[in-house]
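# Whatever this is, show me its structure:
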Amino acid sequence: MALRTLGKFCAQSMSHYLRTPWGAGITLSRLSTLVQPDIAQETLAESDTVHSGAVYQPRLLDPLKHPDYFRVHELFTIRDLFDARVHLGHKEGSLDNRMRPFIFGSRLGHLVFDLDITGYHLRQALNFIAHTAFNDGLVLFVVRTHEVLARRYLHEREQAVVGAQNAQLVQQTAKECGEFAHTRFWRGGIFTNANKQLGVSTRLPDLCIFLSTLNTILTQHVAVRDSAKMCIPTVGIVDSNCNPNLITYPVPGNDDTPCAVELYCRLFKAAILRGKEERKRVLEEQAKEQATVQ
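This is a model prediction of the structure:
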């Protein structure tokens, strides 16, 4: 009798299971780590509720469960990248083979970046920057010193002037968003030997943003290598003559033109400010909830 009852129960359970659609209750968009701008915020917020009796109470959303929680896809368009000359690369002979997947083609002997690929990687980088700021991370802006380059190559004095302007722009950007910048000569061991050079209680940055990953025409910035050694995440603008392998979030694009650097700084600052504003809002809501409970 017991075996017959058990068999009937198993048959009913199996029939109910077969009638249930596969993956019921699972939203693929919430499991994806790719940027999906077409997902409505209201749809994502529907599942972020807590059922208490007969009343549904909203709870704080988890940014990591959303593909684009900070809406960074709204910060720029492909047209903005084109107007800022982000698509312009170096001459064909200076191409690094590791940058070949990001190249659309060449025109008049100069390489041209695929802006669709650049936009995808830039959105990924902005999303990570916003998450770092949201979690109270320390961000360090790093830009190469064109003065050193000009001393070695006298015909590039004009580029040294542009480099000085870029350094001032990066410093101003870091100041406006409450972060830090390093625009001078980089001493080796600042990260790897920080206890001896800077002191025992030295906090290393949680994220390094490189406006250029090369210190000279052929030499990679020492901070890129040191960041990789210390497992510090990096976001870097990689030109057609750069090596993107050591950069956590490489953004293929022009790193020389002032209007392109200005666009990068504006986008990075906007992502940081969005993360900080969201963190402030969440902390205020948590404080109100604690005050209500007490």
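# CA atoms for contacts and neighbours, from now on please.
OK.
# Quick check, Glu92 in contact with Arg107.
No. Proximity of Glu92 to Arg107 does not meet the contact threshold set by CA atoms under 8 Å, at 9.4 Å.
# number of nearby residues for Asn97?
Counted by other CA atoms under 10 Å, the residues lying close to Asn97 total 11.
# Another for comparison:
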Amino acid sequence: MQVTMRQMLEAGVHFGHQTRFWNPKMAPYIFGHRNKIHIVNLEKTVVMFNDALKEVRKISAKKGNILFVATKRQAREIIREEAMRAGSPFVDHRWLGGMLTNFKTVQLSIKRLKELEAMIEDGSIEKVSKKEGLVLRRELEKLERSLGGIKDMQGLPSAIFVIDVGYQKGTVTEAQKLGIPVIGVVDTNHSPLGVDYIIPGNDDSSQAIRLYARGVADAILEGREQALNDLTEQVAEKAA
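The predicted structure is shown next:
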């Protein structure tokens, strides 16, 4: 499914930041300005976003996984919801340095998270002292908040989808080091450098954030469905 310019207009994707905060590297994607606010050229955004979604479908059809990342307040809940709907990993609380570049260490923390979850599930946490139980529950809460969204991620992601590349600069830098493609929403006050699939547009409006996240989640589901259909056809051909 493609996203239309009308949907983008309704979501306020075209409203950039105040002109005095602009990043000149975003000049090719700016249409003009109104009341000291930059206006994003949606004719470019609609093409670039749909190109990004095409890549997401392709990755998903090949059984790749897309990591959703948005830790700023107005994006957290939306990102979590859409990533979960697509059965994708996500980071919605705080980006911990080394989450990608030091993934082996992160996996040890995930292992600990799963151990604590198992203790609660099988009731063994009740066998320790009340004080120790409280400490363990707090540890679990902290780990769940930081790593809960990636606890089922077996290895590094095939690509990363980021809302607000300025806010998630650490994420983009780590992905670049590892050669992981970045699909990123870039507002007029940030640099698009390091982003492989640029989506020029508003990164603050919850409506715009919902549009981007829903589009990516839909593309992931469509890619999986396509792979399943292809497999069914292959099986049918062999049986014929």
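# TM-score of the superposed pair?
The TM-score (TM-score structural alignment, normalised by the length of the second structure) is 0.78; 197 aligned residues with a CA RMSD of 1.7 Å.
# before we move on, the earlier item: if you count surrounding residues, which of Glu92 and Arg107 of the first structure has more?
Ranked by neighbour count (other CA under 10 Å), Glu92 of the first structure and Arg107 place Glu92 first, with 17 against 10.
# what's near enough to touch the residue in the second structure that the more buried one lines up against?
Using TM-score structural alignment as the criterion, Glu92 of the first structure maps onto Thr19 of the second structure. For Thr19 of the second structure, the contacting residues are 33, 36-38, taking CA atoms under 8 Å, 6 or more residues apart in numbering as the criterion.
# Helices of the second structure, start to end?
Secondary structure of the second structure, counting by DSSP state H: helices at 5-11, 42-61, 73-85, 103-121, 130-147, 169-178, 206-239.
# mean deviation of the second one from the first structure?
Here the mean offset of helix 42-61 of the second structure against the first structure after fitting is 0.7 Å, by mean CA distance after the TM-score superposition for the first structure.
# What span of the first structure is that helix aligned with?
Going by TM-score structural alignment, helix 42-61 of the second structure sits over residues 115-134 in the first structure.
# One more: the fifth one?
For helix 130-147 of the second structure, there is no aligned range in the first structure, judged by TM-score structural alignment.
# Now that helix: buried residues?
Of all the residues in helix 130-147 of the second structure, those buried under the rule 16 or more other CA atoms under 10 Å are 133, 136-137, 140-141, 143-144, 146-147.
# Show me which of the contacts of Thr19 of the second structure are buried.
If you count burial by 16+ other CA under 10 Å, the buried members of the contacts of Thr19 of the second structure come out as 37-38.
# what about the first structure, which of the contacts of Thr19 of the second structure hold up?
For both residues aligned by TM-score structural alignment, their matches' CA atoms under 8 Å, a contact is called conserved when the aligned residues also meet in the first structure; among these this holds for 33, 36-38.
# In JSON lines, list the residues you listed along with distance to Arg94 of the second structure.
As requested, those are arranged in JSON lines below (distance: CA to CA, whole Å):
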{"residue": "His33", "distance to Arg94 of the second structure": "33"}
{"residue": "Lys36", "distance to Arg94 of the second structure": "32"}
{"residue": "Ile37", "distance to Arg94 of the second structure": "29"}
{"residue": "His38", "distance to Arg94 of the second structure": "29"}
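# out of those residues, which one sits closest to Met48 of the second structure?
For those, the minimum distance to Met48 of the second structure (CA to CA) is 18.6 Å, reached by His38.
# what's near enough to touch the most centrally placed residue in the first structure?
When CA atoms, centre = their mean is applied to the first structure, the residue found nearest the centroid is Ala125 (2.0 Å). Ala125 of the first structure makes contact with 235, 249-251 under the criterion CA under 8 Å, 6+ apart.
# related to what we said a few turns ago, can I get the helices of the second structure in TSV including distance to His190 of the second structure?
Formatted as TSV, the entries for the helices of the second structure read as follows, by distance: least, CA to CA, whole Å:
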stretch	distance to His190 of the second structure
helix 5-11	20
helix 42-61	15
helix 73-85	17
helix 103-121	27
helix 130-147	26
helix 169-178	10
helix 206-239	16
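# Cheers, nothing more for now.
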